[in-house]
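Chemist: give me coordinates for this.
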Amino acid sequence: MLATAWFLDNAWLIPLIPGVAFFVIILLGKRLPMKGAEVGLASMAASLVLAVGTAVQWIQRTNDAGEGFVEPVVRKWTWWQNAGIELSIGQHIDGLSVMLLFLVTFISLLVQIFSLEYVRGDRRYTHFFAALTLFSAGMLVMVLAENTVQLILGWEIMGLCSFMLIGHWWEDEANSRAALKAFFTVRVGDVGLLVGVTMLYFGSNDWAVEHGYGSGFSIRGISAWALSGDGSHQLLLWTAVALFIACIGKSGQFPLHTWLPDAMAGPTPVSSLLHSSTMVVAGVFLVARLYPVFWEGFSIPDSSVNLIVVIAGITILISGLLAFVQDDIKKVLAYSTVGQLGYMMLGLGAGAWMPAVFHIFTHAFFKCCLFLCAGSVSHSGSHHSFDMKKDMGGLRKAMPITFGAWIVSSLALVGMFPFAGFFSKDEIIDNVGHNGYAVFKWIALVGAALTAMYTVRATYLTFLGQPRGAAAGEHHDVHAVHTGDAHDVDSEPALESVHDAHDSHGPRESPKLILVPIAILAVLALGSGWTNPAMAGESWHNFAQYVEPHVAHGEEHAEEAAGEDHGEEAAATEEHATEEAAATEEHATEEAAATEEHATEEAAATEEHATEEAAATEEHATGDAAATEEHDAEFPTVSHAEFKWVPNALTSLAIVAAAIVVSFAVCAALYGRKDRRLVGLTERVAPLRWGYTFLANKYYLDALYENVIVKAVAHPIAKAANWVNQNVIDGIVNGTGRAGKEVGEMVYRSVDQTLVDGAVNGSGWLAEETGEGLRPLQSGRVSQYGGLLFGAAAVGAIVLVIINV
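Modeler: Just a heads-up that it's a prediction; the model follows:
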């Protein structure tokens, strides 16, 4: 055990660094030599170093625990409390968060390197890197969340950044519409998150406080409460439904998947990051993180159908069919992402937690690689067009590295052995059947065949056959190429003028800044599956060993947690020390039976370990001791299907191989030889024409949402708001204006004209009349003045006499 665990204790720095970098780029980016890109790159590189250090120390921590329970590393700080409600911010480090911390930082760094060349000269270059950096920071905040409030914070940061990045070229109306569509569609699902978190708080708060978890916002407390049996099943059921609605929106599941393909309006690096390791993975992560709630709420181990597997099954099938009618290469990949997210959800809904999480890991590499390959083709092969039928074809010779990486990642996507996707997706399919969800296993196999077929179609149209349009050297205006849908844009016009000189040479391989990330991802698309090969022994299952939570129950849980080497989570009470001593004595006795020397070393290590634990923070230790002693588990006991080549793996491989062969033959006949029996078939045969139209219009879901639901909801609200504006607000404003006018007129007539002017005019008249009366006295005659003086003296004498009588 490490004497210190600095990286584990300070993992909160991983999201903080890119968060600070965002503000630095916004404030100072345009004054820097690389316009702020260097700050984004440096922040993601620093976060990656910290994530790798955290992973290394977590692996050591797990190895030291052996088969025992591995306590997560939880640190938190109270930042607000009122009337007994406490909100904290902190970190929750376990295998799931460690895996995603590495994945997000690694993928984000490669995407930013790719972007240096890809968006060079962009009109908002600095703002692009700022938003891209904050996007990654939001995902990292959510991954590290110790409580549901912090999880919501990271969740919403990503929602805001996705709006900014999808609408990066907002001058084009289609891009603005796509950004708004993504924002509002995801917001619909987010209502479920707010409702679910609220229900969890009021349902679990008393229990969590009593058992030392702090509050009903604690993720550990919620998980333990869900599995304790003390909560109402109905409450857990409806909470799980509310939370899953949020996951449907964020992870593009049916029926809220429609925003995801339209999000391709953003720059390709955004598409790559959004579809591989951030944003859309957030919904899957939420289910995986709060898995006990879904496990108990949907009774996953005791049923053969639930809401998660139904939605996931539908999503797999509809996305596979929609990918066939797309001419935009990025939209094919977008629907592919929708399908792969369906597989992840299917695994979680059927109790295959480990395969589903492993598919998050492998999918990130090959999906990011595929999107970057599409960007490479657009950048250097098709004059910034993404239209496979119009501007691609025959690019394998001009772009051999891009082509090779595309093939490797495509084979990983379809699940061919020995590429990464085989090890994760095949495990999902096997475990779904093993856990009693047999119908959904066959749905998953059909989805695998569809995936193979549309991937071959995209490969043929892009890299095989004869060059067409821009790939053949024909340059044309691609600033806004529409396919009948106001949202469909298959070009990146803001970059065209910057790279015209490069494109003047015709299709050729992309620069190194584009190829290096692609090559690295292609290697991982080939080899990452070998971190958890199901056909090998358990000693090879490294991913499962370090990522899947180990389940502990009752006293065994408390004893094993007491042996952990983390000061802030150690138990410092006398009772815990006694248990530690008992465990140490038993352990020492067992070791002594092996070799005396080994026992001595173990005892010394135990003594050092006890000293370190005694120095732990007492308050945190006491709370943690209460939590570990008084609850049963924080993660359910899941089963794992035994790997079998026959019939499971070979059946899947045979279906995929047959789909590849059939699809290639059809593509060669339809696009290569122009076989008359196939060309125009969907126009000649009515049922096929109807089916194609149905798919081309995306099941008319957009029409349903925009023309029916939005009109049914938004239009009445708009009319009501207009009535309130015209009759209430304007009535108040107009009434106030009229009242003011009447008061003004009254004041003018009564006060100004009558009182004020009357007083002024009266004083003037009085002065005038007084002057007229006194004017005769001002004659200038001395005799008159003498008479007046004598008369005045006489009057004064008379007055004196009267007074003195």
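Chemist: please count neighbours and contacts with C-alpha atoms only from this point.
Modeler: Will do.
Chemist: counting neighbours, what do you get for residue 794?
Modeler: Using other Cα atoms under 10 Å, residue 794 is surrounded by 12 other residues.
Chemist: correct me if wrong: residue 561 contacts residue 73.
Modeler: No. Counting by Cα atoms under 8 Å, residue 561 sits too far from residue 73 to count as a contact (11.4 Å).
Chemist: who touches both of these two?
Modeler: Shared contacts of residue 561 and residue 73, defined by Cα atoms under 8 Å, 6 or more residues apart in numbering, are not found at any residue.
Chemist: look at the two and report which has more neighbours.
Modeler: More neighbours surround residue 561 than the other of residue 561 and residue 73, with 26 against 19 (other Cα under 10 Å).
Chemist: this one next, for a side-by-side:
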Amino acid sequence: MESNSLIGNANLLPWLVPLGPLLAFFIITLLTNRAKMVPGTSPEYADHNHPSYFGMNVGVASQASRIVTIIVGLSGIIAAWLIAWTVVGVATGNPHLGEEVYGSSFDWLATGTTALKMGVLVDPLNTIMLFMVPLACVCIFIYSIGYAASDPRQSRFFALISLFAGAMLTLVVADNLLLLFVGWEIMGLCSYLLIGFWFEKESAYKAAIKAFTTTRVADVIMLLGIVYLYSLTGTLSFREILHNPEVLKTLATTPALIFGSMSAASLIGIFLVIGTIGKSAQFPLHVWLPDAMEGPTPVSAMIHAAAMVSAGIYAVIRMYPVFAAGGDPHAGILTPPLLLMTVVGSFTALFAATIAVAQNDVKKVLAYSTISQLGFMIAALGIGAYVAAAFHLITHAFFKALLFMASGSVIHGMEHGDHHVHEHAHGHDEDDHVLLPAGAHALPAAAGSHGDVALTAEVDAHVMAGEHAGHDTHTE
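Modeler: Alright, predicted model coming up:
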């Protein structure tokens, strides 16, 4: 009876995972008082690299509302964390998790003889995401309490970052492409609003517009792939598509609607990969991510670690059977989507790392390093090393969140981001002198770090892929 109860929880609890942050967003937005407008003449409103509010009226919440905002925002993400880890504990306690998929769904919209469904699932892939995403978000939220303490728009900040976290968690637990795409788009909206949070700064609102328009181009193409997939299969459910060999075989053998020499699976895969290239900031749609550093530091940590760019890698791993349909990456037989990922990811990894070493601003260095790290993951996925890419995704999330928050603390205290000056700034904060090297040790895959383990696995996969290709050429 206890086992059945746990299985029931694993089926139903995922619905509750994103609920806490989403409720926090609505409560903070609707119930906190921000109607009081005061002249922005207080020095605290132009402090610590925040934009100057002098000469304008600023909406300021009462002290009680600010306290309620912090309590509600933090409670929402902690609730999501506890529920997510409960789901992880229940799921991993089942020795047959890899064979069974927990979840539940319901018909949402009838479309002729079929129906679009909404549902959630728990499987080995999103179990590791449910371990990482809420934990990283909790750390970022706690950091945000001190970071946004002097900002008059604190309530707006916590409302948006709660919605951001809720959207990412919705994407993670989704059991179909439609719900995944809903979370995907809400994150795009939140990134626009949070990158441009200090919209008084011209550079901030221009960066927000660039991020929104660049990712929307990729998202439209991704949506075309989703619609085409639904037109061929009559479903967007991961279980009905990815665990059905007949569906995958049909997609691999059906000629594409355009480019007839290509299979439908390849065309759909290319459309979905382009969406990922935009969301995960790969060349040539990488241009929005470095400018996204104009937003508050916790937003940078969310985008680079817990959400946004991680969503693109997760989506590729989730849909991997479609990308590989008709090919065998482990034998060196790459389909067009896999070849596209291999080429784009490999070039982006080298290209972005080269730019990073020439930057002066510490957040720009971290931004380009993120693009490079994501390039390694995309390239690894292109050759079939999806386990190594998933491990790299998790390790990258933690050390990159650490680096952004530690560097944000330094910038907050020194009021600039030039890392050449930081090198000569001794005694500012002893914690930062410990935390920054700890994160920096993992970033270049230094020996003994978890970054070393992840990158070594990906490099080994590339070597094996090269050996397969060489063997095939020699055989011919």
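Chemist: what is the equivalent residue in the first structure for residue 23 of the second structure?
Modeler: Taking TM-score structural alignment as the alignment basis, one finds that residue 23 of the second structure is matched in the first structure by residue 20.
Chemist: before we move on, what about residue 437 of the second structure?
Modeler: Residue 437 of the second structure maps onto residue 407 in the first structure when the alignment is built from TM-score structural alignment.
Chemist: ok, its match - contacts?
Modeler: For residue 407 of the first structure, counting by Cα under 8 Å, 6+ apart, the contacting residues are residue 459.
Chemist: let's see 7 Å
Modeler: When contacts are counted by Cα atoms under 7 Å, 6 or more residues apart in numbering, residue 407 of the first structure is found next to no other residue.
Chemist: and it, how far is that from residue 463 of the first structure?
Modeler: According to Cα to Cα, to the nearest Å, residue 407 of the first structure stands 10 Å off from residue 463 of the first structure.
Chemist: and for residue 109 of the first structure?
Modeler: On the measure of Cα to Cα, residue 109 of the first structure and residue 463 of the first structure end up 28 Å apart.
Chemist: can you check residue 731 of the first structure too?
Modeler: Between residue 731 of the first structure and residue 463 of the first structure the distance, using Cα to Cα, works out to 66 Å.
Chemist: same check on residue 661 of the first structure?
Modeler: Between residue 661 of the first structure and residue 463 of the first structure the distance, using Cα to Cα, works out to 17 Å.
Chemist: quick one, which of the two is more surrounded?
Modeler: Set residue 661 of the first structure next to residue 463 and count neighbours by other Cα under 10 Å: residue 463 wins out with 25 against 14.
Chemist: the second structure: which residue goes with residue 219 of the first structure?
Modeler: By TM-score structural alignment, residue 219 of the first structure lines up with residue 238.
Chemist: my guess is that match contacts residue 173, does it?
Modeler: No. The pair residue 238 of the second structure / residue 173 is not scored as a contact, 11.4 Å apart, by Cα atoms under 7 Å.
Chemist: between those two, which is the more surrounded one?
Modeler: When residue 238 of the second structure is set against residue 173 and neighbours are counted by other Cα under 10 Å, the residue ahead is residue 173, at 26 against 16.
Chemist: my guess is that one contacts residue 14. True?
Modeler: Yes. Under the criterion of Cα under 7 Å, residue 173 of the second structure is in contact with residue 14, at a separation of 6.3 Å.
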